[in-house]
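In: Turn this into a structure:
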Amino acid sequence: MTSETLLPGQPVALPLGPSPTLGAGLYAKDGHVRASLVGVPRYEGPTLAISRARPHPPTTNSVVLGVVTRLSPLQATVAISVVDGLPLPAGEEFTGVIRSQDVRATEKDKVRIGECFRGGDVIKGTVISLGDARSYYITTARNDLGVIFATSEAGATMEPVSWQAMRCPRTGRIEKRKCAKPENL
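Out: Down below sits the predicted model:
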């Protein structure tokens, strides 16, 4: 039995031997036992249950997912909703800031925030500092960090075509973004 955090719908590995009784946070479907909430599988006597994983505030080096909520010439403001793979409870968000010097590792002085992010983009970043009392400082200056989901002006989900551009599949129009490394490139 692993102590790996499971997400809702993920299968739970059962131990060899007699099947345990299913407890809180588990359900059986199509012959498989699956998690119904975020947590870690635990035995409570003969019963297998999910202990709820508690999300924690971001710390330095936490990987975060969030939505860009506001842009200025010097920074993008992000509503953080996932910390180290654990979604935060509804209504509980942290605020992060991506400063222009933290967007990429090279040519930092040439970064234009409006060409890297747009409002509503979902980004993946790493916390580099606890920042000030209002927000965490986030960086996207690695190949695997940046925009992971964006919607075009035509309302379609955009596809990454390079580390700095995404294409609308509906119109074919290219829009600039600082993309997380596309899987197909």
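In: can we go C-alpha only for contacts and neighbour counts from here?
Out: Noted.
In: Might one say that residue 28 is in contact with residue 21?
Out: No: checked against C-alpha atoms under 8 Å, the pair residue 28 and residue 21 is beyond contact range at 10.9 Å.
In: Downstream of the stretch of helix or strand residue 114 belongs to, the next helix or strand is which one?
Out: According to DSSP states H and E, residue 114 maps onto helix 113-116. With elements assigned by DSSP H and E, the helix or strand that comes after helix 113-116 is strand 122-129.
In: To check against the first, give me the structure of this:
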Amino acid sequence: MVYAADTGAVLHEIQTGSSILAAPLSYTVDGEQYIAVMAGYGGGPFAYYPVGSAVEKYGNEGRLIAFKLGGVSVPLPVEVPKLGPIPEPPIISSASGETLERGKAIFEKACGECHWNTNGGYPDLRRMTASVHSIFNEIVLDGVYEPLGMAGFSDILSLDQMDDIYQYLLKISHEAYLEDHAQASAG
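Out: This next block holds a predicted model:
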């Protein structure tokens, strides 16, 4: 948004398709003033994207945007493809409520920084394929996906804690699967 310096009133709104990340820089070329900003989402260790945000719709390609009076509209980034339906989990958790609560608490503390289960950043663990389910322990504890950026956590998670997390993920995966397919059926 462009604001009036004296009143603070909104003078103009500009759709960039990206979050403005850094402070603006003013410069001139041949006597014409430009305002440049870095755009993209991030700047910190935040992997989740707020629902409805530009980054959810357009992705997170960093870019430099320059404005000038009388300039053209900012080209919007290409929209990220929508994810397909959530796959049906291979099994349904029969864990106790206590196990699921423990799993949720551990997930939020140990996994949630990256895996907020949204369309962005890091994989949505509700969308694990059958092959990922089959090696979940090896991924989380042993770090078999370390070359892809997913370290192993055997130094901070026990096998029991990992199982609590997995049971919680099975539960929320099944709930998301049912919700996703109910919405698809409703049309």
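In: Would you give the TM-score for this superposition?
Out: Put the two chains on top of each other and the TM-score (TM-score structural alignment, normalised by the length of the first structure) is 0.26; 90 aligned residues with a C-alpha RMSD of 6.1 Å.
In: about what we covered before: which of the residues in the helix holding residue 114 of the first structure are buried?
Out: By 16 or more other C-alpha atoms under 10 Å, the buried positions in helix 113-116 of the first structure come out as 113, 114, 116.
In: and what of stretch 99-108 of the second structure?
Out: So stretch 99-108 of the second structure, judged by 16+ other C-alpha under 10 Å, has buried residues 99, 100, 101, 102, 103, 104, 105, 106, 107.
In: Report the spatially closest residue to the fourth one, excluding sequence-adjacent ones.
Out: Pointing back at residue 102 of the second structure there. In this structure, residue 102 of the second structure finds its nearest non-sequential neighbour in residue 164, 6.3 Å apart by C-alpha to C-alpha, 6 or more residues apart in numbering.
In: Quick check: buried residues in the helix or strand containing the one you found?
Out: Applying DSSP H and E as the criterion places residue 164 of the second structure in helix 159-186. Neighbour-count burial for helix 159-186 of the second structure flags 161-174, 176-177 (criterion: 16+ other C-alpha under 10 Å).
In: and that helix, what other elements does it pack with?
Out: In this structure, helix 159-186 of the second structure packs against helix 97-106, with contacts taken as 3 or more C-alpha pairs under 8 Å, 6 or more residues apart in numbering; DSSP states H and E.
In: tell me the angle of the helix it packs on relative to helix 159-186?
Out: 90 degrees (axes from the mean of the first three to the mean of the last three C-alpha atoms, to 10 degrees).
In: residues contacting residue 79 of the first structure?
Out: Neighbouring residues of residue 79 of the first structure by C-alpha atoms under 8 Å, 6 or more residues apart in numbering: 66, 67, 68, 69, 93, 94, 95, 96.
In: Restricted to strands, list those residues.
Out: When DSSP state E defines the strands, the subset of the contacts of residue 79 of the first structure inside them is 66, 67, 68, 69, 94, 95, 96.
In: JSON lines for the residues you listed, including distance to residue 149 of the first structure?
Out: Formatted as JSON lines, these follow (distance: C-alpha to C-alpha, whole Å):
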{"residue": "66", "distance to residue 149 of the first structure": "10"}
{"residue": "67", "distance to residue 149 of the first structure": "9"}
{"residue": "68", "distance to residue 149 of the first structure": "11"}
{"residue": "69", "distance to residue 149 of the first structure": "14"}
{"residue": "94", "distance to residue 149 of the first structure": "19"}
{"residue": "95", "distance to residue 149 of the first structure": "19"}
{"residue": "96", "distance to residue 149 of the first structure": "17"}
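In: So which of the residues you listed is surrounded by the most neighbours?
Out: Most neighbours among those, by other C-alpha atoms under 10 Å: residue 96, with 29 neighbours.
In: I'd guessed it sits against residue 128; true?
Out: No: in this structure, residue 96 of the first structure is not within contact of residue 128 by C-alpha under 8 Å, at 10.4 Å.
In: Quick check: neighbours shared by the two?
Out: Going by C-alpha under 8 Å, 6+ apart, residues that sit against residue 96 of the first structure and also against residue 128 are 136, 137, 138.
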